[in-house]
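A.B. asks: Test case, fold it:
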Amino acid sequence: MTRPWLLPILFLASGAVIAAGLIARGSTGEGVVLLVGFALLAGLNSPLVFPRSVSAAEARRRSAADGRPIVFWRPGCAYCLRLRFRLRRHARRLHWVDIWRDPEAAAAVRAVNDGNETVPTVFVAGRPHTNPDPAWVREQLTPDERRG
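C.D. replies: Predicted coordinates for the structure are as follows:
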C-alpha cells in the first residue's frame, strides 16, 4: 500500500528540507517556489492523477462486458503519466490496474513483456500492447465513448 506513495512522499520530504534551508537563509520566495514545485512533482507522480484502479480480475470482467481496453500502470511511470494526460477525459473510460497493488496484474504484465514489468501495457480485446501511442488507444474506444 505504501509503495505507490513512496515517490510522492520523497518529493515532498526533499522539497520541504531544501525549502526550509532556503527560508532559514532568508530566501523565503525561493523556498516557497521550490516547495510548490516539489509538491507539483509529488502530485503528478501520485496515484491520485489516475482513474481509480481495479484488480486485474475485475478489469477483465468489466472489459469482457463493455469491450473497453485495460491499462496496466504503476505510479511514478513517466510513460503511464504521458498516456494518462494525452488521453485526457477519455482516460476514465478505460479500466486502470495498478500493478503495484495487484500481484496478479504484475504477473500478467511480466508474462507478455519477457519477464519485465513494462508499463503501460494496454490490453485490447485480450491482446497486449506495450507503451502504445495514446492516439491509438483513444481510437480503440467505440465512437460513442470517444465523443463523451
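A.B. asks: okay, CA-based contacts and neighbour counts for the rest of this
C.D. replies: Will do.
A.B. asks: any idea where the strands of this protein begin and end?
C.D. replies: 70-73, 95-98, 121-124, 127-130 (DSSP state E).
A.B. asks: Can you mark which positions in stretch 112-125 are buried?
C.D. replies: Val112, Asn113, Glu117, Thr118, Val119, Pro120, Thr121, Val122, Phe123, Val124 (16 or more other Cα atoms under 10 Å).
A.B. asks: Show me which of those residues is closest to His90.
C.D. replies: Among those, Val122 lies closest to His90 (Cα to Cα), at 14.3 Å.
A.B. asks: Grab the nearest non-local neighbour of that closest one.
C.D. replies: Once flanking residues are discounted, Val122 sits nearest to Val71: 4.5 Å by Cα to Cα, 6 or more residues apart in numbering.
A.B. asks: Could you also give me the structure for this second sequence? I'd like to compare it with the first:
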Amino acid sequence: MTRAWILPILLVLCGSVVATGLIFQGSPVQAAVFLLAFVLLAGVNSPLFFPRSMGALEAQRRSAVDGKPVIYWRAGCKYCMRLRFRLGRRARQLHWVDIWRDPAGAAAVREVNDGNETVPTVFVAGRPHVNPDHAWLREQLSSPEG
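C.D. replies: Have a look, this model is predicted:
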C-alpha cells in the first residue's frame, strides 16, 4: 500500500465506524448519509480523482514535445485538489506527476523549493511555479506556446 491511499482508507474506515454506531442507535438513513459523505471525501482525496500520473522523466519528455505544463502533486494536498477543481476538464490536458509515487518527481520539486516537497509545483516551459493561480495556468494553456 502506498502513502497515497492511507488517507482515503482511513476516511472510509472512520465513516464505517460512525455509520455502524448510527445504525445501532436506530438511524439507518443518517448512517447511510454519513457513510456516503465519507466515501465521497475519500474519493476526492484519492489518486483516482486526478488524471493518471506518470513518471517525471516521461512527463518532461512529453512536455518538451507538446509544450504542455507538468504539474507535480500528491494525494491529500488541499492546494492540489483546489487547482484540479478549478482547472476542470482542462486538467486532463496537463502532465501530472505524483511525487509520492515517483522519486524523480519528488527530487525535481525539492530542487526548486529549497529542499521542500511543496506542491502543486507547475513547470511551464521549463520554469517552476509554486502553487500558481488557476486563471494564470489556464492562460498558459490558451497561449500559442503553452
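A.B. asks: before we move on, back to that, can you name the two of the buried residues of stretch 112-125 of the first structure that are farthest apart?
C.D. replies: Glu117 and Val124 (17.9 Å).
A.B. asks: For the closest residue to Asn116 of the first structure other than its chain neighbours, which residues are in contact?
C.D. replies: In space, and not counting its chain neighbours, Asn116 of the first structure is closest to Arg110: 4.8 Å by Cα to Cα, 6+ apart. By Cα atoms under 8 Å, 6 or more residues apart in numbering, the contact set of Arg110 of the first structure is Asn116, Glu117, Thr118.
A.B. asks: ok, the second one to Thr142 of the first structure distance?
C.D. replies: Yep, that's Glu117 of the first structure we're talking about. 28 Å (Cα to Cα, to the nearest Å).
A.B. asks: who's in contact with Leu141 of the second structure?
C.D. replies: Leu141 of the second structure makes contact with Lys68, Pro69 under the criterion Cα under 8 Å, 6+ apart.
A.B. asks: and the gap between Arg89 of the first structure and Glu58 of the first structure?
C.D. replies: Distance from Arg89 of the first structure to Glu58 of the first structure, by Cα to Cα: 22 Å.
A.B. asks: What of Ala65 of the first structure?
C.D. replies: Ala65 of the first structure is 11 Å from Glu58 of the first structure, where distance means Cα to Cα.
A.B. asks: neighbour-wise, which of those two wins?
C.D. replies: Between Ala65 of the first structure and Glu58, counted using other Cα atoms under 10 Å, Glu58 has the larger neighbour count: 13 against 9.
A.B. asks: Relative to Arg138 of the first structure, how far out is that one?
C.D. replies: 21 Å.
A.B. asks: No more questions from me, cheers.
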